[in-house]
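Engineer: For reference, the sequence and a predicted model appear below.
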Amino acid sequence: MIVEHAMRLVRGYGLQAVTMRRLADELGTAPMSLYRHIPDRQALMVAMLDQVAREIRLPPPAGDPRAEITAVLTAIHDALHRDSWAISLIVTDKLAGPAIMPALERLFAALRRAGLTLRDSRVAYALLWHYTVGELLDAHMDIPDDTFARQMIRDADPDAYPTLAAVAQAAPPGPPGDWFAENLQRLLDGLLPPIVRP
């Protein structure tokens, strides 16, 4: 019940709204009574991340390792896009809970089936994870799309910076998030042995 209330708060008002005092008020109890069930705020955050992980919509396993890697990473991406508040806990606070383990097992098993060594599987996972989280941070964290850097490139003087100006003019419409699937395939092209490339 505590985690369910915390999830309603975070989804309605953001991470800053999730305090033990506010949770206690919502539940009609004293903050100290919550500590009998949740040892501290960090434990609450981990329980909330576990709830996000349990809501990952993993499709049935795919026999093709590339299809499996794509499906698992896309499902994780979609879940974190829905609950973007979780990204800062994962990236900044380095938190995670055990409910993510089935998705990670499928991902690593697919990397191994694709022919990667144990070490290369770990390196590939790091690259894929950093891309997924980085894309979420860049495209889905309620940060205005018209950032200073993007505006600066878009307004680049074509005489001084001809390549930047040309790229800005030719860029596909929409925020970078629209390119997640396409860029994931580019990464897999470089990571996976040719035998599992389409």
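Structural biologist: It's in. Residues are numbered from 1 along each chain as shown.

Engineer: switch to C-alpha atoms for all contacts and neighbour counts from now on
Structural biologist: Noted.

Engineer: Show me the helices in the protein, by range?
Structural biologist: Under the criterion DSSP state H, the chain contains helices at 2-13, 20-27, 31-34, 41-54, 65-82, 85-91, 101-113, 118-139, 148-154, 162-170, 180-191.

Engineer: got the ones you listed as JSON lines, with mean neighbour count columns?
Structural biologist: Formatted as JSON lines, these follow (neighbours: other CA atoms under 10 Å):
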{"stretch": "helix 2-13", "mean neighbour count": "16"}
{"stretch": "helix 20-27", "mean neighbour count": "16"}
{"stretch": "helix 31-34", "mean neighbour count": "14"}
{"stretch": "helix 41-54", "mean neighbour count": "19"}
{"stretch": "helix 65-82", "mean neighbour count": "20"}
{"stretch": "helix 85-91", "mean neighbour count": "18"}
{"stretch": "helix 101-113", "mean neighbour count": "18"}
{"stretch": "helix 118-139", "mean neighbour count": "16"}
{"stretch": "helix 148-154", "mean neighbour count": "13"}
{"stretch": "helix 162-170", "mean neighbour count": "14"}
{"stretch": "helix 180-191", "mean neighbour count": "14"}
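
Engineer: Use this one as the comparison:
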Amino acid sequence: MTQLAEAARRVPLNRDRVLRAAITLADQVGIESLSMRRLALELGVVPMALYKHVANKEELLGGMVDTIVGEIDPPVPDAPWKSAVRFRVLSARQVLLRHSWARPVIETRTNVTPAVLGYMDGFAGMFLAGGFSADLTHHVMHAMGSRMWGFTQEVFDDTAGRDENQRPEVTPEVRAAMAQQMAERYPNLLSIAGAAAHDDGSVVGSGCDDQFEFEFALDLLLDGFERLHQEKWTSGADGYRGL
């Protein structure tokens, strides 16, 4: 046994250490491979020792989310609402890019923890501090959806849950045949596919520049919110009727 492992065993086990070890393990092996037994092995303890600090796997996952929420930069004091929101969303995005397992965990949480509620409260607070009405802020939060966490379900996202190393190799001949089929069956999609710069390493969609697309949509939303705020828009008794 290495000296590092022996030293780790001597560090008293507590909830924070368990959660941070779980995050590190998930970063390394993926959330699917994270188990209480494997985590215990990494910490050099028996699995039952973990249950003194987390009741079950669900509580472990919730605690992991709470911990990485703490990595998101806090709101910038006295900043204009639009730049404050943009800064915080992009900070959240960087956190989720560091912890790629976090997106599906956040999406599937059934119990909203105080840390998550605190983040959402602070997020709404940036709009309210910018002079938005409670009514408009309510609809803004719906419109932002998961984007407030730095991710969104993209229209061309065909990579979710797929291991980068498991993607099949595509030869030039196969790619050409696929392009021909696209031209015949889906001419409109083909025409827009080549209309912008592409990034082969994208996590949004095949070849799309995911960071650009995310910021583009975020800025569209923020500009729209600003226009509604300036026009003192309200939802009205009959629901949304447009402008």
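Structural biologist: Received the coordinates, thanks. From a predicted model like this one, the values you see are computed outputs, not experimental measurements.

Engineer: Chain neighbours aside, what residue packs nearest to Phe180 of structure 1?
Structural biologist: Glu135 (7.1 Å; CA to CA, 6 or more residues apart in numbering).

Engineer: give the contact list for that neighbour.
Structural biologist: 176-177, 180 (CA atoms under 8 Å, 6 or more residues apart in numbering).

Engineer: Can you tell me how far it is from Trp85 of structure 1?
Structural biologist: Distance of Glu135 of structure 1 to Trp85 of structure 1, given as CA to CA, to the nearest Å: 14 Å.

Engineer: From Ser146 of structure 2, how far off is the counterpart of Glu182 of structure 1 in structure 2?
Structural biologist: Under the alignment (TM-score structural alignment), Glu182 of structure 1 pairs with Phe216 of structure 2. Separation of Phe216 of structure 2 from Ser146 of structure 2 (CA to CA): 15 Å.

Engineer: Counterpart of Gly122 of structure 2 over in structure 1?
Structural biologist: Gly122 of structure 2 maps onto Arg106 in structure 1 when the alignment is built from TM-score structural alignment.

Engineer: Val72 is in contact with that match, correct?
Structural biologist: Yes - using CA atoms under 8 Å, Arg106 of structure 1 is in contact with Val72, at 7.4 Å.

Engineer: and Ala7 of structure 2, how far is that from Leu43 of structure 2?
Structural biologist: Counting by CA to CA, the gap from Ala7 of structure 2 to Leu43 of structure 2 is 11 Å.

Engineer: try Thr113 of structure 2
Structural biologist: Per CA to CA, Thr113 of structure 2 is found 25 Å from Leu43 of structure 2.

Engineer: ok, and the closest non-adjacent residue to Leu187 of structure 1?
Structural biologist: Leaving aside its chain neighbours, Leu187 of structure 1 sits nearest to Leu128 (7.5 Å; criterion: CA to CA, 6+ apart).

Engineer: Tell me which residue of structure 2 lines up with Trp118 of structure 1.
Structural biologist: That one is not Trp; residue 118 of structure 1 is Leu. Under TM-score structural alignment, Leu118 of structure 1 pairs with Ala134 in structure 2.

Engineer: which residues does its match contact?
Structural biologist: Each residue near Ala134 of structure 2 by CA under 8 Å, 6+ apart is listed here: Leu128.

Engineer: before we move on, what about Arg17 of structure 2?
Structural biologist: By CA under 8 Å, 6+ apart, Arg17 of structure 2 lies in contact with nothing.

Engineer: From Ile23 of structure 2, how far out is it?
Structural biologist: Arg17 of structure 2 is 10 Å from Ile23 of structure 2, by CA to CA.

Engineer: and if you look at Gly122 of structure 2?
Structural biologist: With the distance defined as CA to CA, Gly122 of structure 2 ends up 24 Å from Ile23 of structure 2.

Engineer: Same check on Arg9 of structure 2?
Structural biologist: 18 Å.

Engineer: Ok, Val45 of structure 2 next?
Structural biologist: Val45 of structure 2 is 17 Å from Ile23 of structure 2, by CA to CA.

Engineer: do Gly145 of structure 2 as well
Structural biologist: Gly145 of structure 2 sits 24 Å away from Ile23 of structure 2, going by CA to CA.

Engineer: Likewise for Glu164 of structure 2?
Structural biologist: In terms of CA to CA, Glu164 of structure 2 sits 20 Å off from Ile23 of structure 2.

Engineer: ditto for Glu173 of structure 2
Structural biologist: 42 Å.

Engineer: do Ala129 of structure 2 as well
Structural biologist: For Ala129 of structure 2 relative to Ile23 of structure 2 (CA to CA), the value is 34 Å.

Engineer: surely Leu58 of structure 1 meets Asp78?
Structural biologist: No - counting by CA under 8 Å, Leu58 of structure 1 does not reach Asp78; the two are 10.3 Å apart.

Engineer: so what corresponds to Gly97 of structure 1 in structure 2?
Structural biologist: Aligned by TM-score structural alignment, Gly97 of structure 1 pairs with Thr113 of structure 2.

Engineer: Please name the residues that touch that match.
Structural biologist: Applying CA under 8 Å, 6+ apart to Thr113 of structure 2 gives the contacts 62, 66.

Engineer: let's go with 10 Å and repeat that
Structural biologist: 59, 62-63, 65-66 (CA atoms under 10 Å, 6 or more residues apart in numbering).

Engineer: who touches both of Arg106 and Val72 of structure 1?
Structural biologist: Counting by CA under 10 Å, 6+ apart, the residues touching both Arg106 of structure 1 and Val72 are 58, 61-62.

Engineer: I'd like those written out as TSV, with neighbour count and distance to Arg154 of structure 1 added.
Structural biologist: Listed next are these as TSV, based on neighbours: other CA atoms under 10 Å; distance: CA to CA, whole Å:
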residue	neighbour count	distance to Arg154 of structure 1
Leu58	18	38
Pro61	14	42
Ala62	15	41
